[in-house]
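Undergrad: Okay, predicted coordinates and the sequence, questions at the end:
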Amino acid sequence: MKQKQLLDIGVDPDDIDFALELVQKAREKGLNKKKIHRQLQLAISKPDANFTNPYFGVLAKKVFKDRAFKERKQPAPWEIWGEDLPEGAVKQMENACRLPISWRGALMADAHQGYGLPIGGVLATEGAVIPYAVGVDIACRVKMTVFDSPAQDVDDNKDFLIKTLEKDTLFGIGKAFDRSHDHPVLQEDWSFSKVTKHVKPRAIRQLGSSGSGNHFVEFGELTLTHGALGLESGSYLAVLSHSGSRGAGSAVANHYSKLAMKLRPNLPKELQHLAWLSLDSEEGQEYWQAMELMGKYAAANHHIIHKKICKSLGAKPLLQIENHHNFAWKEMHDGKEVIVHRKGATPAGEGDIGIIPGSMVNSCYVVRGKGNESSLLSAPHGAGRVMSRRQAKRSFNWTDVNQVIKSKNVTLLSAGLDEAPSVYKDIDMVMRHSENLVEILACFQPRIVKMAKDGERPED
């Protein structure tokens, strides 16, 4: 048998040489290829039932011992921002800090329950990366372009700006352009793994598009009450986008999440979505490379959107800002290199410029990080949901929601009812709880908003 066959069966990379020795001995004793494959498969998938296997029992015992879950004697320390956070999110953070690889954590004020690590969860680990702690929409990000035009243009040129959004953006699951865009990210190596090679054709077709769920592109008014960001105080026309790595990122996340769970089948049920990949392993290195590629791809999507809008407006940007979440970073904390997962949280190192959106009608804030080490240099990524999508659809109707939107002087081109403004926390409350994490530099007010059409499956 070859190494790849053993990996496909589920043999740990560290056990490959040992398994090959046992396979050779089994062959010498007359066991045929089909039986070797079957018995080896059983020893890996059900090690506790195969201790007496005459050929692979010793491997089964090793696998069982290696896979036994040994949680930390004391949970990794973590801190919380905000009040009355959802019980499910808090419990998920507690569970994450039980992992033997966990080092420290933090929970942001916009937190709500997710898969594995909660949205708004920050987790530093030692020598390992957790695909589900990065998230399904890898490297989801926000980007803002500020124009040398007064905010009054939102009203004076409203029809033109609406046409621009309709023409230059594309939203929805599976949506792709008839004519592909070009970008240097397509010249990157996509062939290093089976999954990235497989998704590249889809990534090419979707390059420059947005997803669904809470993804948006919107024109609005950026207001600076004092000189900041290299701009004079005043109000400017700006465009803000929020989306990630589309179908390619989702495929990468699902592939490596399943692989991690396959390699760690003995995790308790409540920790299964926190299965990790060692960065010393081939799988861990491969995922890390795929994650970084998806980061470049997500950035490319925004680059194309903003480039097209700038061209349509015939305008050069005064300023562009972007930051991302749903990612893992190698960072030094307390003199130690750790892997910092920020799932629905953004970097807020000292001087870092970031963007924290509210909802389709509420303020978005441009901020500067204060470098608070207790939060692992992190801040919220938005307002955070207060209810599920299903609950939102049961609770609201478009007649009432449209009245709220109109009262805020916002024009909504398209969106799902599950993105109604009331499904989000009060962004100003989130910002109050984050005062020791970031400094507010400017406020952006959405005025013309486009999202995926109602009924689309969420991709955020």
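TA: Thanks, I have the structure now. Note that the structure is a prediction, hence the values are computed from the model and not measured. Numbering: from 1, shown residues only.

Undergrad: from here on, contacts and neighbour counts on C-alpha atoms
TA: Will do.

Undergrad: packing partners for the longest helix along the chain?
TA: Across the chain, the longest stretch assigned as helix under DSSP state H is helix 282-313. Contacts defined by 3 or more C-alpha pairs under 8 Å, 6 or more residues apart in numbering; DSSP states H and E place helix 282-313 against strand 128-129, strand 141-150, helix 158-168, strand 234-243, helix 246-263, strand 277-278.

Undergrad: Spatially central, which residue of the protein would that be?
TA: Compute the mean C-alpha point of the chain, and by C-alpha atoms, centre = their mean the closest residue is residue 326, 2.5 Å away.

Undergrad: Now do that residue against residue 310, distance only.
TA: Distance, residue 326 to residue 310, using C-alpha to C-alpha, to the nearest Å: 27 Å.

Undergrad: May I see the buried residues of the longest helix of the chain?
TA: For helix 282-313, burial by neighbour count (16 or more other C-alpha atoms under 10 Å) applies to 283-302, 304-310, 312.

Undergrad: tell me how far that helix is from the chain's mean position?
TA: 12 Å (C-alpha atoms, centre = their mean, to the nearest Å).

Undergrad: Could you look up the next helix or strand downstream of it?
TA: strand 317-324 (DSSP states H and E).

Undergrad: I'd like the distance from that following strand to the chain centre, please.
TA: 19 Å.

Undergrad: again, but for stretch 279-299
TA: Using C-alpha atoms, centre = their mean, the offset of stretch 279-299 from its chain centre is 13 Å.

Undergrad: and if you look at stretch 111-125?
TA: The answer for stretch 111-125 is 10 Å, by C-alpha atoms, centre = their mean.

Undergrad: Name the residues of it that come out as buried.
TA: 111-125.

Undergrad: putting a second one here so we can go through both:
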Amino acid sequence: MEDLTFTPLNGRDLKSWGHVPGPQFPHLLARANQMLEEGKDVKDIRNDLSSEIPIPPEQIEPHEMGSVTFHENLIPADADEEKNLAKVRETMRAVMQTPTVVGGAIMPDACPAGPIGTIPVGGVVAAKNAIHPGMHSADICCSLMMTDLGDADPAAVMDAAARVTHFGPGGRPQGQRFTVSLDLLDAFRGNPFLNNAKTIRAAQEQMGTQGDGNHFLFVGRSRTTGRTAMITHHGSRGPGAKLYKAGMEVAEKYRRRHSPKTLKQNAWIPADTEDGCAYWDALQIIRKWTKTNHNSIHQATMEAAQASAGERFWNEHNFVFRRGDVYLHGKGATPGWSGFAADADAGGRTIIPLNMAEPVLIVRGTDAPHALGFSPHGAGRNWSRTEHMRRLGANTAEEALIEETAGLDVRFHAGKVDASELPSSYKPATAVAAQIESFNLAEIVDWIDPYGSIMAGDMPRFIRRPKGRR
């Protein structure tokens, strides 16, 4: 009797022929063994399957150091600023090596924000056909909104705002949540990056919250009109952080495949791919959620203070903007050109805070080419929190607050002063304002002089369980 037994082909055979393991592997192996059963020669089987060997992806090399340059809109005034600028230059030179990048700029408030090669605060990066999640950071669409409250008493507005707003981690408890429209939640569910139970839950729970860090609620008076104004500063909270994480995961897959020499923090999603289109749409949905978040706090405060609202406008500074086929990533930089967004109808004006003891600037952007069209988002820092605490010396944070904010109503939601948000922790406000004008980054059209502000403060440090324990 004829022996029809044969040794079946396996995955090692396919890999030795050049096939790459993946979802298609079981099907390929079944086809190969079917042909083998039919009596086909192994050489012929290999030849028949060769057309399905994937073409190696094109490898994109980083730019040579210095081949792509960036504009500097910062003149250091002292030794601290010299050191800060040297660090910003070092990290921006590394960012400019990213193969998609075609230009960059730094603002007067620039300061490092991570390992070398990470876009600094006050940095702008232009990229062709690429969205870099790491360049807008986890605090997507960090932004400012101002409402004119007319002749409302600033003290009454502060008290109302303290009752209304919410700082700290997490969201509002059940029974105290702000409503999120069904249309907005449907938009989350319709996007592959946002259609996640945890993301949607965060969108519901965290509406009407401001988080922590340098986010604030500021009340003051316009020098131009004498009217009371309220300004909020915060980003997209949990929903944005979850989108950032999902975006970085997708970008990393492209980086590993196409440009493994590119720094991980500068991985990108090609804008013209299905992933790129979906991520761009997700950014716009998160932007809408963030604007709604600001609006909810302003409206609730206005009603609690029994104030009448005049005009209201807003702008973001941790976001991606598109001009033609160039994607402009602003990390702590504010767009300064007319019509940068469909709802940016404020006569070209944007909002630049400096610190809690100084006026908030209302400016009109100049679309300066040496800033890629941007202006600063604030005052920036020259040193770390640890260094600032060292420089306070024997003074406590509470003593420094009294000294630095005399006459102002400054409140910390957690009850404890956050030393890293004291005015002295920021660059000198007058110097930043002067450089905005000297570099023609924006025209200052109004100053909102401070009455007071509310911030998160030093939040309790939560105890973490050791790994492996639940």
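TA: The structure has been received and is ready for your questions. If you're wondering where the values come from, they're calculated on a predicted model, not measured in any experiment.

Undergrad: Trace residue 27 of structure 1 over to structure 2, please.
TA: Alignment note (TM-score structural alignment): residue 27 of structure 1 maps to residue 30 of structure 2.

Undergrad: Who are the contact partners of the nearest residue to the residue nearest to the centre of structure 1 once chain neighbours are set aside?
TA: Leaving aside its sequence neighbours, residue 326 of structure 1 sits nearest to residue 343 (C-alpha to C-alpha, 6 or more residues apart in numbering; 4.3 Å). For residue 343 of structure 1, the contacting residues are 117-122, 133-135, 325-327, by C-alpha atoms under 8 Å, 6 or more residues apart in numbering.

Undergrad: Please tell me how far residue 343 of structure 1 sits from residue 331 of structure 1.
TA: Between residue 343 of structure 1 and residue 331 of structure 1 the computed distance is 16 Å (C-alpha to C-alpha).

Undergrad: Tally up the residues packed near residue 314 of structure 2, please.
TA: If you count neighbours by other C-alpha atoms under 10 Å, residue 314 of structure 2 ends up with 22.

Undergrad: ok, which stretches of the stretch 1-150 of structure 2 are strands?
TA: Taking DSSP state E, counting those that start in this stretch as the test, the strands found in the stretch 1-150 of structure 2 are 70-72, 101-111, 121-128, 130-131, 143-148.

Undergrad: Quick one: distance of the longest strand along structure 1 to the chain centre.
TA: Once structure 1 is assigned using DSSP state E, the strand that runs over the most residues is strand 438-451. The chain centroid and the centroid of strand 438-451 of structure 1 are separated by 21 Å under C-alpha atoms, centre = their mean.

Undergrad: Which residue range of structure 2 does it align onto?
TA: Going by TM-score structural alignment, strand 438-451 of structure 1 sits over residues 442-455 in structure 2.

Undergrad: May I see the buried residues of the matching stretch?
TA: 442-444, 446-455.

Undergrad: Stretch 45-60 of structure 2 now?
TA: Neighbour-count burial for stretch 45-60 of structure 2 flags 45, 49, 60 (criterion: 16+ other C-alpha under 10 Å).

Undergrad: Do me a favour and get the end-to-end distance for that stretch?
TA: This stretch, stretch 45-60 of structure 2, spans 34 Å end to end (C-alpha to C-alpha).

Undergrad: same question, stretch 50-70 of structure 2
TA: The straight-line separation of the ends of stretch 50-70 of structure 2 (C-alpha to C-alpha) is 47 Å.

Undergrad: Which residues does that stretch contact?
TA: With C-alpha under 8 Å, 6+ apart as the contact definition, stretch 50-70 of structure 2 has outside contacts at 17-20, 92-94, 96-99, 101-106, 257-259, 261-262.

Undergrad: mind running it again at 7 Å?
TA: Under the contact criterion C-alpha atoms under 7 Å, 6 or more residues apart in numbering, stretch 50-70 of structure 2 has outside partners 18-19, 93, 96-99, 102-105, 257-259, 261-262.

Undergrad: which residue lines up with the residue nearest to the centre of structure 1 in structure 2?
TA: Aligned partner of residue 326 of structure 1 by TM-score structural alignment: residue 318.

Undergrad: measure its match to residue 286 of structure 2 for me?
TA: Counting by C-alpha to C-alpha - residue 318 of structure 2 and residue 286 of structure 2 are separated by 12 Å.

Undergrad: So for the strand or helix carrying residue 337 of structure 1, what gets flagged as buried?
TA: Using DSSP H and E, residue 337 of structure 1 maps to strand 336-343. Neighbour-count burial for strand 336-343 of structure 1, with 16+ other C-alpha under 10 Å as criterion, is recorded at 338-343.

Undergrad: what's the helix or strand following it aligned against in structure 2?
TA: Downstream of strand 336-343 of structure 1, the first helix or strand assigned by DSSP H and E is strand 345-347. Mapped onto structure 2 using TM-score structural alignment, strand 345-347 of structure 1 covers residues 333-335.

Undergrad: now swap in stretch 131-144 of structure 1 and tell me
TA: Mapping stretch 131-144 of structure 1 onto structure 2 (TM-score structural alignment) gives residues 133-146.

Undergrad: Can you give me the neighbour number for residue 11 of structure 2?
TA: By the criterion of other C-alpha under 10 Å, residue 11 of structure 2 has 15 neighbours.

Undergrad: typed the wrong thing, it's residue 369 of structure 2
TA: Neighbour tally, residue 369 of structure 2, other C-alpha under 10 Å: 11.

Undergrad: separation between the counterpart of it in structure 1 and residue 355 of structure 1?
TA: Superposed on structure 1 with TM-score structural alignment, residue 369 of structure 2 falls opposite residue 373. Distance of residue 373 of structure 1 to residue 355 of structure 1, computed by C-alpha to C-alpha: 19 Å.
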